[in-house]
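Asks: Model the structure of this input:
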Amino acid sequence: MAKKVASRRELLERWRGIEEEEEETDDTDPSMRRRLHKRKEEWFADAFSENHIWCGSWDIMGPLLETFYNYFKDDRNDSPLRLLWKRISEEMRHCIQCVSQHHQAQEMYSTEYELCTIGPLLDVLRSLDEERVTQHLREINERLVRQEYDPVCDNAEVVNLMYEVLMFPALLDDQALFIDFEKFIEAVDDMHELALAGQQFPGVYALLFFNRRVRTVGHRLAKCMGKMRRAVDLEPLQPLLKKFIGFLENEVLPSPLETSRPRARLDRLPIWLGITSLLEFLEPPAFEEGILERYPIFLDIVLNHISGDSPEFSHAVSCLRELFKMLGCKLWLRATLSPSVMRNTLLALQDGEHEKQRRHFLYFLLHQVPVSSNFSVLTRKTACKIALLIIHRGYKMNPPCPPFECAHMCNRWECSL
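Replies: Okay, the predicted model is just below:
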């Protein structure tokens, strides 16, 4: 065992020596270039033999990821990094274990090192992964369009692609990858009705933010997996959730960040539909800790679109209905723990905004919910209870602020309560 460890250490030292020699080599000297190329071939032969790099030598490949910081600084096709990336990219097309080891190594870097130091390396690796997966998706999609797809030969690649994106949905932040994966899911589901066996795939819930066809597939697969019970189950989706909730918070979509690859940009409608559908698959603890605590503005966004004249009113209502079903009266009580919600819905008395919002919300709870077929009997009763809490809080405010502006609703209160 000691000999094996020493051998691996030697391989790492030899690789660094190759890189150093390459930096010092005169590109115009053919003999030096041939010698360097020979050293690379010998190193690959000694290091990886016939085994997959990530599968058989993950303890070598893990530290080697650090060298990818310089990947885009060298555009030579025969550079050590490009040869290495070409090989592991090909192996990840066919091996799920390689895919898992590759992403787990990056997660290790992100948790064990400060972001300020490791961030540039992770950005390079993310860009390489997005480019790699997008290219693979396009090749498979082209085969499907040309009807050249061979289930015997291509099935493993399709499974690998689906596994990688559904297990690591942060990849979907790439615009090109998002579009091509949408086409991929539609085409594959046309050939075989997609189904999952046993394992949890967080990216399935990301499908709820795609177009209607893919959203239907995502809903079907999510039903098979069941609800997410803990906030930690939402962790793989957090980069996308943060982005989508940020989109809803802003009336105008934020300017895209300057990156080598464009970021995914969705319209507001699929985001509303996606979040509403996602809520159906969350247990209360997962929602409270994974969304409400991390994004206290979320409930503000929903309430503001209900109390105002927003064109997204109906989507906000559907979202609020799911929140009622999940938390009941606790939704309003829970929301008061958020300073932003308290400020905007209870304490913002400037220019009558508090009264205006309260009036709209009470009208919704006491006039619209009870007569709408979209709400169950239990939800209607819950709406009345929440209305009572809002009214009661108005009397307890200092100074008191009872809902005099809603006196015309008293008949509805009497009938409902």
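Asks: only C-alpha atoms for contact and neighbour calcs from this point on.
Replies: OK.
Asks: Which helix or strand contains Asn304?
Replies: Using DSSP states H and E, Asn304 maps to helix 297-307.
Asks: Next, the second sequence, to be compared with the first:
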Amino acid sequence: MLSNQFFSLQGLDLVAGFMLYFAVFCVVGWLIEMTYLGTARQGMINSGFLQGPFIPAFACGTLLIYPFTLLAAMFPVWLQLVLFAILATIIEYMAHWTLEKILGIRIWDYSDEFLHFQGRICLKYTFFWLVLVTLLVYVLQPLAVAFIEHLPRPVLRPLALIMFVIIGADYIYSIRLFGRLSRAITRVCGLMGLESGPLHDLQFNRPRIMNEKKRVKKLLHLAANRELEQTVLTRLFVDRLYLAEPAFQAAIRDIIDHPKFQAWHDHQDNASLTYRQHLRIAELSWRFCQAMGFDATAAARGALLCAYKRCKLSPISHARTVLFPQTTVLQWVTKDLGKTNRVERDIILWYKWPINFKAPATMEALMVSFAAKLVKSLEYRPALAHLYKAELEIAAHG
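Replies: Sure thing, here's the model as predicted:
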């Protein structure tokens, strides 16, 4: 029996052991994924659908592999590992299908990978699963079982229940949060005359980090996209404000006129493009929030402030920007540019959601998050072209 082979636990203690086993590997999966994607992006990011440090798909895989380690014991080790890797790939497919069909979320996309199936699984990641399964069976699983076995019995059941409740609550919260933003995007698109489907994809359907360069390179080879990209970057992203409303200009004037802010975008490498991009993000955020009755002033200011960086960084400061980028930016903004309000702080810290470690608390920050993806994503320049149609027509005839 499984209880005799792996756990010495019995009855409800065995159930609690499996619950805690699941929770442990939710966290382990998140750590592995965060390390991998964070290394590719050169910064710490939150991975997965949930807001906390949990990836249930990884834990489900370990739970399913757990009994198969006993059932497949008659086979050679190499065949066991291959079977486990195939099983993990099937679990990955089912997790992807569930998120896409039920919640409309496509968190990873292998469409650019060799020998992929529906963009959900591919040969390369099956090999990755083979490595992870080997690590799981020979290192992680024995450690997890030993850890759970050595917990005092009065602690085991309450701890398992607490972890299970936390993960379940996170799942419910995440579904509600994604639904909240989805409804907001639908409303924004209706007000701006845009199709909501492609822009839902922009916010929710995140490609793998390692595919982004190939995807952008492929898009740049299309003549229409090259022409549009050149038009947008050379005609729209200039150091003047297209939105002539005095209230918008007044909202950000003290920021763009501040000597330290000017020193950053005038003298630091690549800061000029970042500054122009965040001007556009501020403008879009202003428009979105005005149309929906949110705090447009705080949205515009926060969108601009979250780009700020100091010109000279010590090695320690540079390390902090890698590990805690937006927390560091907030400290710089507070010391160099002045105090911020609650909405502005929420934007600075969490506008990169859903790869942040926490979801924004305000709708203004969610709108800035959406606007930032719209401005920075090459694939959605046509949406920008629609929003800036008048300026594009002037540029085309100028």
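Asks: With both chains overlaid, what TM-score comes out?
Replies: Here the TM-score for the pair of chains, by TM-score structural alignment, normalised by the length of the second structure, is 0.23; 161 aligned residues with a Cα RMSD of 7.3 Å.
Asks: Quick check: Gly62 of the first structure vs Ser100 of the first structure, distance?
Replies: Going from Gly62 of the first structure to Ser100 of the first structure by Cα to Cα, to the nearest Å gives 12 Å.
Asks: What's the local residue count around the nearest residue to Leu228 of the second structure once chain neighbours are set aside?
Replies: Nearest residue to Leu228 of the second structure in three dimensions, chain neighbours excluded: Arg381, at 7.2 Å (Cα to Cα, 6 or more residues apart in numbering). Arg381 of the second structure has 17 neighbours, counted by other Cα atoms under 10 Å.
Asks: again, but for Leu221 of the first structure
Replies: The local packing of Leu221 of the first structure (other Cα under 10 Å) involves 19 other residues.
Asks: Can you name the residues that contact the residue nearest to Leu228 of the second structure?
Replies: Counting by Cα atoms under 8 Å, 6 or more residues apart in numbering, Arg381 of the second structure touches 228-229, 232, 374-375.
Asks: now swap in Arg8 of the first structure and tell me
Replies: Per Cα under 8 Å, 6+ apart, neighbours of Arg8 of the first structure: 47, 60.
Asks: What strand or helix carries it?
Replies: In this assignment (DSSP H and E), Arg8 of the first structure forms part of helix 2-24.
Asks: likewise Ala105 of the first structure?
Replies: Using DSSP H and E, Ala105 of the first structure falls in helix 96-112.
Asks: Pull out the buried residues from the helix or strand just after that helix.
Replies: Remark: after helix 96-112 of the first structure, the chain's next helix or strand is helix 115-145, criterion DSSP H and E. Within helix 115-145 of the first structure, the residues scored as buried using 16 or more other Cα atoms under 10 Å are 118, 121-122, 124-134, 136-138, 140-141, 144.
Asks: Check which helices and strands whichever helix or strand comes after helix 115-145 of the first structure is in contact with.
Replies: The first helix or strand that comes after helix 115-145 of the first structure along the chain, using DSSP H and E, is helix 151-167. Contacts defined by 3 or more Cα pairs under 8 Å, 6 or more residues apart in numbering; DSSP states H and E place helix 151-167 of the first structure against helix 96-112, helix 115-145, helix 203-206.
Asks: measure the closest residue to Phe370 of the second structure other than its chain neighbours to Ala372 of the second structure for me?
Replies: Distances taken as Cα to Cα, 6+ apart put Gln203 closest to Phe370 of the second structure, at 6.3 Å, once the chain neighbours are dropped. Separation of Gln203 of the second structure from Ala372 of the second structure (Cα to Cα): 10 Å.
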